[in-house]
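S.K.: Sequence and predicted structure below; questions after.
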Amino acid sequence: MGCLYFKLHDVPAPEAEAVRTLLNDADISFYETDAGNWGLSLAAIWLTHEADKARADALLADYQAQHRAEAQAQLAEAGMESLAQRFARQPLRFIAALLAVAAILYLSVMPFTGAWS
């Protein structure tokens, strides 16, 4: 009996195609189900043999690590920085922004909690 391998709900088409290609290249047999006309069924990729799951997981983990490294390289090339990098570069500005967000959230929620009555 088959086993669920990869849910396709809200998965971009290129990513789903990459998973299909990965499984095909490794000669792992699989089949797909779609969500149906009303979106009530499970759109997913299913492995035909449950014994292939460990090998497929290892292949997918390698693919995801490679994809993550490529994405980080593209962000670095484009001059984008992560949240941690931004905090390390300007910690006071980052903390001030967090405090401003917390103050706005506090002032927005307080009238509904009854604390001002």
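M.R.: Perfect, thanks for sending it.

S.K.: Going by C-alpha atoms from here, please, whenever you check contacts or count neighbours.
M.R.: Fine.

S.K.: ranges for the strands of this structure?
M.R.: Using DSSP state E, the strands found in the chain span residues 3-7, 30-33, 44-47.

S.K.: and among the ones you listed, the most buried is which?
M.R.: Mean neighbours per residue, mean count of other Cα atoms under 10 Å, is largest over the strands of the chain for strand 44-47, with a mean of 20.

S.K.: Pull the residues that contact it.
M.R.: Around strand 44-47, the neighbours that count as contacts under Cα atoms under 8 Å, 6 or more residues apart in numbering are 2-9, 28-34, 53.

S.K.: Just list the residues touching W38, thanks.
M.R.: Remark: with contacts taken as Cα under 8 Å, 6+ apart, W38 is in contact with nothing.

S.K.: then this one, side by side with the first:
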Amino acid sequence: MPHHLMNLRNVPDDEADDIRALFEEHEVRYYETPPSRWGISMGGFWVHDDDEAERARALLDDYQARRLQAQREDYLARCQRGETGLWYQFRRRPVTFLAALIAIAVILGLSLLPFIRLG
């Protein structure tokens, strides 16, 4: 029976490439199904054999722990450089930021308009 190792929905391309390379390096016999464009099927990495699934799961768990640590360190470094938060986004793309704020205000206004008219 096939074993689903990892869902590929919303997985960055670099992470999926790293996992493919990891499985190739350790000669894991896996196959991959792509996620659908409309979110109906999840896609993922699969194996058929129970023993292969355990070995692949251990490799995947180790990789994900290392990636988590690397991503946390990257985020903390960006925080120290001031490259996170709303102010950074505003400075980086002021027109896009203001357009998003206006869109949010319009949507909120249209959503609340029926309730405001009741009073």
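M.R.: Structure's in. What do you need? What you see is a predicted model, and the numbers here were worked out from it, not measured in a lab.

S.K.: Pull the most distant pair out of the contacts of strand 44-47 of structure 1.
M.R.: The two members of the contacts of strand 44-47 of structure 1 with the most space between them (Cα to Cα) are H9 and I28, at 21.6 Å.

S.K.: Give me the distance between the closest residue to A56 of structure 1 other than its chain neighbours and A103 of structure 1.
M.R.: If the residues on either side of it in the chain are set aside, A56 of structure 1 comes closest to L23, at 7.0 Å by Cα to Cα, 6 or more residues apart in numbering. Note on L23 of structure 1: its distance to A103 of structure 1, by Cα to Cα, to the nearest Å, is 50 Å.

S.K.: What of E50 of structure 1?
M.R.: As judged by Cα to Cα, E50 of structure 1 and A103 of structure 1 stand 52 Å apart.

S.K.: what's the answer for L83 of structure 1, then?
M.R.: Distance, L83 of structure 1 to A103 of structure 1, using Cα to Cα: 21 Å.

S.K.: for L8 of structure 1, same thing?
M.R.: Taking Cα to Cα as the measure, L8 of structure 1 falls 39 Å from A103 of structure 1.

S.K.: Could you do A65 of structure 1 as well?
M.R.: 38 Å.

S.K.: Equivalent analysis for R93 of structure 1, please.
M.R.: 15 Å.

S.K.: before we move on, the earlier item: mind checking which of the strands of structure 1 is nearest F112 of structure 1?
M.R.: strand 3-7 (39.3 Å).

S.K.: from what I can see the residue nearest to A56 of structure 1 touches S29, true?
M.R.: Yes. Counting by Cα atoms under 8 Å, L23 of structure 1 does reach S29; the two are 7.2 Å apart.

S.K.: okay, now Q71 of structure 2: neighbour count?
M.R.: A count of neighbours around Q71 of structure 2, defined by other Cα atoms under 10 Å, yields 12.

S.K.: Please identify the residue in structure 1 that aligns with it.
M.R.: Taking TM-score structural alignment for the superposition, Q71 of structure 2 sits opposite A71 in structure 1.
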